[in-house]
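> Okay, predicted coordinates and the sequence, questions at the end:
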Amino acid sequence: MMRQVPDFPEPGIQFKDLTPLLADAHGLAAVTDALAGCAAGADLVAGIDARGFLLGAAVALRLGTGVLAIRKGGKLPPPVHSQTYELEYGTATLEIPADGLDLHGRRVLIIDDVLATGGTAAAAVRLLDDAGATVTGAAVLLELSALNGRAALGSMAVTSLHRV
């Protein structure tokens, strides 16, 4: 239930569109259950902007935990905790609120839709660590194995439901 979109967002890229899977009630339930099985004692789920929000909220609901949205830079009012990281074509920033959110001692499972090069996931780990949380692992719906994103996450537990 994954759609391949050639040459998006740029020529040579084969975009993996997960929208059909997430729009199917049975597909969404199966993915939610499988990702929730990766929780390993987490008491908070963090979904990475933007499709990780959808999956993270569903998993948090299933686990009975809260959910934290890890946002792209500039989307939250100050003050924020931020982490800037390198992309193939420049830099990007991830942010979480710095006020009204105490992450010290929280055990967090990171959820995202796709693990590619691992740069975004590694930045999310650093962001949460810097805010005082303990990241218990990462779980993704799809892993693009050829891009070796796991290497960016070191020895952290990473679960992918599907690898291509």
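That came through, no problem.
> Please count neighbours and contacts with C-alpha atoms only from this point.
Noted.
> so Leu128 makes contact with Val135?
Yes. With contact defined as Cα atoms under 8 Å, Leu128 reaches Val135; the gap is 7.1 Å.
> Who has more neighbours out of these two?
Higher neighbour count among Leu128 and Val135: Leu128, with 25 against 22, using other Cα atoms under 10 Å.
> which SSE is the more buried one in?
helix 119-130 (DSSP states H and E).
> now do Ala29
helix 25-36.
> Likewise for Arg71?
Using DSSP H and E, the secondary-structure element containing Arg71 is strand 66-72.
> With Leu54 instead?
Using DSSP H and E, Leu54 falls within helix 51-63.
> what's the answer for Ala46, then?
Using DSSP H and E, Ala46 falls in strand 44-48.
> Next, the angle from that strand to helix 119-130.
140 degrees (axes from the mean of the first three to the mean of the last three Cα atoms, to 10 degrees).
> A further structure is provided below for comparison with the first:
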Amino acid sequence: MRREKMNNKGFSLVELIIVIAIMAILSAALAPQLMKYIEKSRVSTDDSSCTSIETCVNAALAEEAVYKQLAEAGGAGNLVFNVDFSSADAMPSDGSNITMEVGTGAFDKLVTELASSLGSLKAPKQTGMKYYVIEVESALDSASGTTQLGKIKVYTKSTKQTATTF
């Protein structure tokens, strides 16, 4: 009787189970760290978007008609605008997701400028954030009786901003 030698090629079931268990332990240990880095990158992306929005608002305010319209709307209080992404992921071409929350008067010239400048703006990336809030400081100059627009703040928020925080 002749015995043929069997060449065992491959892994046994026990070896495979051990490797899978080690991979599961490693992934469970590394997942929270990975999620922190992902959220950190989302915050960084939103900060970059806020800077872009602020630049666009400054450029829009360089237009005399936009500045005049906002100065008339501002009076002695700050202006607050919400850029709403609660129902869409991208900026509509008409800027219909920009609303004035604090301040009165027309602001369509600003919306037109921002809609054309921010056409590719996407919704905030941070978990739970649905709004970009634009605050424009507004002060009434008692000597001249005119409104002066000042500092601009842009940030993300999970709900609409309805009060100023300057």
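Perfect, thanks for sending it. The structure displayed is predicted, hence computed values, not measured ones.
> where does the TM-score land?
Here the TM-score for the pair of chains, by TM-score structural alignment, normalised by the length of the first structure, is 0.24; 72 aligned residues with a Cα RMSD of 5.5 Å.
> re the thing from before, ok, then the element right after the strand holding Arg71 of the first structure?
Moving toward the C-terminus from strand 66-72 of the first structure, the next helix or strand (DSSP H and E) is strand 80-87.
> how about that following strand: buried residues?
Neighbour counts using 16 or more other Cα atoms under 10 Å place 82-84 of strand 80-87 of the first structure among the buried residues.
> could these be laid out in JSON lines, adding distance to Val140 of the first structure?
Formatted as JSON lines, these follow (distance: Cα to Cα, whole Å):
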{"residue": "Ser82", "distance to Val140 of the first structure": "22"}
{"residue": "Gln83", "distance to Val140 of the first structure": "20"}
{"residue": "Thr84", "distance to Val140 of the first structure": "21"}
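> Counting by contacts, list what the helix holding Ala29 of the first structure packs against.
helix 19-23, helix 51-63, strand 134-143, strand 158-163 (3 or more Cα pairs under 8 Å, 6 or more residues apart in numbering; DSSP states H and E).
> of these, which approaches Thr93 of the first structure most closely?
Proximity to Thr93 of the first structure (Cα to Cα) singles out helix 51-63 among these, at 15.8 Å.
> okay, the angle between the closest one and strand 134-143?
Counting by the same axes, to 10 degrees, helix 51-63 of the first structure lies at 120 degrees to strand 134-143.
> sorry, back to before: could you dump the helices and strands packed on helix 25-36 of the first structure to TSV with distance to Ala69 of the first structure?
Listed next are those as TSV, based on distance: least, Cα to Cα, whole Å:
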stretch	distance to Ala69 of the first structure
helix 19-23	18
helix 51-63	6
strand 134-143	14
strand 158-163	19
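> circling back to that earlier point, which elements pack onto the helix holding Leu54 of the first structure?
Helix 51-63 of the first structure sits against helix 25-36, strand 44-48, strand 66-72, strand 107-115, with contacts defined as 3+ Cα pairs under 8 Å, 6+ apart.
> Measure how it sits relative to helix 25-36, angle-wise.
Orientation of helix 51-63 of the first structure against helix 25-36 (the same axes, to 10 degrees) gives an angle of 80 degrees.
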